[in-house]
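Peer 1: From the sequence below, what's the structure:
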Amino acid sequence: MKTEGLSINLATVREQWNLREAVEACARQGIRAIDPWRDQVAKIGLEESARVIRDHGMQVTGYCRGGMFTAADDAGRKAAIEENIRAIDEAVALGADCLVFVVGGLPQGSRDIAGARSQVRDGLGAVLNHARKVKMPLAIEPLHPMYAADRACVNTLGQSLDLADELGQGVGVAIDVYHVWWDPDVEREIARAGKAKQIFAYHICDWLVPTKDLLLDRGMMGDGVIDLKRLHGLITQAGFHGPQEVEIFSANDWWKRPGDDVIRTCIERYNAVCL
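Peer 2: Here you go, the predicted structure:
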């Protein structure tokens, strides 16, 4: 089966393998693109992670994740900016195509979502000069509104693109179907992103009915209600031809299966329902 154009976000097999083992498993099944997470890199070390990725000829379609800019005080916001500078440098060391940002929700004790969004804008602005200097694209990932309080106060593709437009060169979006499939404006906003060449990454999975856990019960492509072929068509028409990146958090299903079976299923479903 075709594996060209398929990337595995290593969250999909985070409970089965460490980064080294996951890269080796992807390579065994003909996959040549991945997206690692910072904790996975930290576990075996940045230098070793870069070596493993390089030795297996992997494209790094993104690096997860930067962000979490919002905080209740200046010290917290400053610490977040410093941490994001480190994340940018790690992404460069790994040769990532972009650093993906989950921007942060409401600061503890706050009800001011407009203020939180201002903190996100200011935080991204504070790291942007460094990102430009080291030539690392920053990809804002809008998250479903159910995450607005605790994970991301930027919740639509339109909001993300407004931020990217305001911040300028080097800022775009990571489009995850789990977060945008429901949006009545998604067709228009994907076209807008494509016209401005702001689509830096594209993540796929499925929305299960019923969903038993809003964070840790994502579906394998084809098991839910997302029209993946339609969204892939929109992304392609918008000019994005990079890999489709499978990102599945599944505490009670896919994380409990043998990793090789998970990757094999990703390949099968990619060919059957995503192209």
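Peer 1: CA only for contacts and neighbour counts going forward, please
Peer 2: Will do.
Peer 1: Glu24 - nearest residue in space that isn't next to it in sequence?
Peer 2: Leaving aside its chain neighbours, Glu24 sits nearest to His56 (7.5 Å; criterion: C-alpha to C-alpha, 6 or more residues apart in numbering).
Peer 1: need the helices for the stretch 51-200 of the chain, in chain order.
Peer 2: Assigned by DSSP state H, counting those that start in this stretch, the helices in the stretch 51-200 of the chain fall at 74-94, 113-133, 157-167, 177-180, 186-195.
Peer 1: Name the stretch among these that sits most buried.
Peer 2: helix 177-180 (a mean of 21; mean count of other C-alpha atoms under 10 Å).
Peer 1: Surely Leu99 and Gly66 touch.
Peer 2: Yes: taking C-alpha atoms under 8 Å as the contact criterion, Leu99 and Gly66 are neighbours in contact, 6.5 Å apart.
Peer 1: Another for comparison:
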Amino acid sequence: MSGSPARFSINQMTVKQLSLPELADGCARLGIRNVGLWREPVREYGLEATAKLVRDAGLTVTTLCRGGFLTAIDPSERAGALADNRRAIDEAATLGTDTLVLVSGGLPAGSKDLHGARARIADALAELGPYAREHGVRLAIEPLHPMYASDRCVVSTLAQALDLAERFPADQVGVTVDTYHIWWDDTAPAQIARAGAGGRIHTFQLADWTTPLPEGVLTGRGQIGDGSIDMREWQGYVEAAGYTGAIEVELFNDVLWARDGQEVLAETAKRFAEHTR
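Peer 2: Just a heads-up that it's a prediction; the model follows:
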């Protein structure tokens, strides 16, 4: 059985070498209906121009990446982060997506206080959640693999993400389930069920884990089918938990980025069909 093309979403970062018009053209050629966008290339092309481009191309924007980085201690830095996240919410609403992915942020310089960093994330969500709901946007906390805890994301497990999210209504704050970051965690299937029971699985993303990891681990997300993760197994967990939405493939990979972007786009769609159900 092969994956449904209607559920496939190409995350823009997977083919970041393509301009937005090139991405839209490639999606049209391949019959891809969904796309996950990133703020930086959207800003470069123009927010309103991007919204028109995807609308005219008949594309559904499944997510916007990314908000977050909410762990600052300095009051001015905290205020700046909150303002930036409000802008991200505005951008998501303009693009027509209901989901803003959050990478929570690492430890501030000189700090060793994980608990304090997580508490500051909760404080920020209390301010941002109502603003997001007013704009029809949900915040999706993404737990990142523990190797990123010091500098990028102090939220390392779905349990930690849900402990934060469940302080707020599900239409304000939920979670991102990303295979690359959670496949190693034997408690993750139960946490997916927990998230589903509360209506908090806001997006589901695929990337494979290949070894050895490259020197720059940020760009080590493997093409699906090339590594250790059983994509159908994880798809089964989220679907058993009630998730029926789009499935994004989000890859950070220098080797893929050095190739022809249209070729990578077609390959990714093919791999999705082969490795999902």
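Peer 1: Fetch the TM-score of the aligned pair.
Peer 2: Overlay of the two chains. TM-score (TM-score structural alignment, normalised by the length of structure 1): 0.97; 273 aligned residues with a C-alpha RMSD of 1.1 Å.
Peer 1: matching residues in structure 1 for stretch 225-233 of structure 2?
Peer 2: Mapped onto structure 1 using TM-score structural alignment, stretch 225-233 of structure 2 covers residues 222-230.
Peer 1: gap between the two ends of that stretch?
Peer 2: End-to-end distance for stretch 222-230 of structure 1, by C-alpha to C-alpha, to the nearest Å: 13 Å.
Peer 1: picking up where we left off before, can I get the helices of the stretch 51-200 of structure 1 in CSV with distance to Gly239 of structure 1?
Peer 2: Formatted as CSV, those follow (distance: least, C-alpha to C-alpha, whole Å):
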stretch, distance to Gly239 of structure 1
helix 74-94, 24
helix 113-133, 23
helix 157-167, 16
helix 177-180, 17
helix 186-195, 6
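Peer 1: Tell me which of those helices lies nearest to His144 of structure 1.
Peer 2: For those, distance to His144 of structure 1 was read as C-alpha to C-alpha. The smallest value, 4.4 Å, belongs to helix 177-180.
Peer 1: Trace that closest one over to structure 2 and give me the residue numbers.
Peer 2: Helix 177-180 of structure 1 falls opposite residues 179-182 of structure 2 when the two are matched by TM-score structural alignment.
Peer 1: quick one: the matching stretch to chain centroid distance?
Peer 2: Centroid separation for stretch 179-182 of structure 2 versus its chain: 11 Å, with C-alpha atoms, centre = their mean, to the nearest Å.
Peer 1: next one: stretch 8-16 of structure 1
Peer 2: Stretch 8-16 of structure 1 sits 13 Å away from the centroid of its parent chain (C-alpha atoms, centre = their mean).
Peer 1: and what of stretch 227-245 of structure 2?
Peer 2: Computed by C-alpha atoms, centre = their mean, the separation of stretch 227-245 of structure 2 from the middle of its chain amounts to 15 Å.
Peer 1: do stretch 259-277 of structure 2 as well
Peer 2: A distance of 18 Å separates the centroid of the chain from that of stretch 259-277 of structure 2, by C-alpha atoms, centre = their mean.
Peer 1: What residues of that stretch count as buried?
Peer 2: Residues of stretch 259-277 of structure 2 classed as buried under the neighbour-count rule (16 or more other C-alpha atoms under 10 Å) are 261-262, 264-266, 268-269, 271-276.
Peer 1: From the residues you listed, pick the one nearest Gln160 of structure 2.
Peer 2: Thr276 (27.2 Å).
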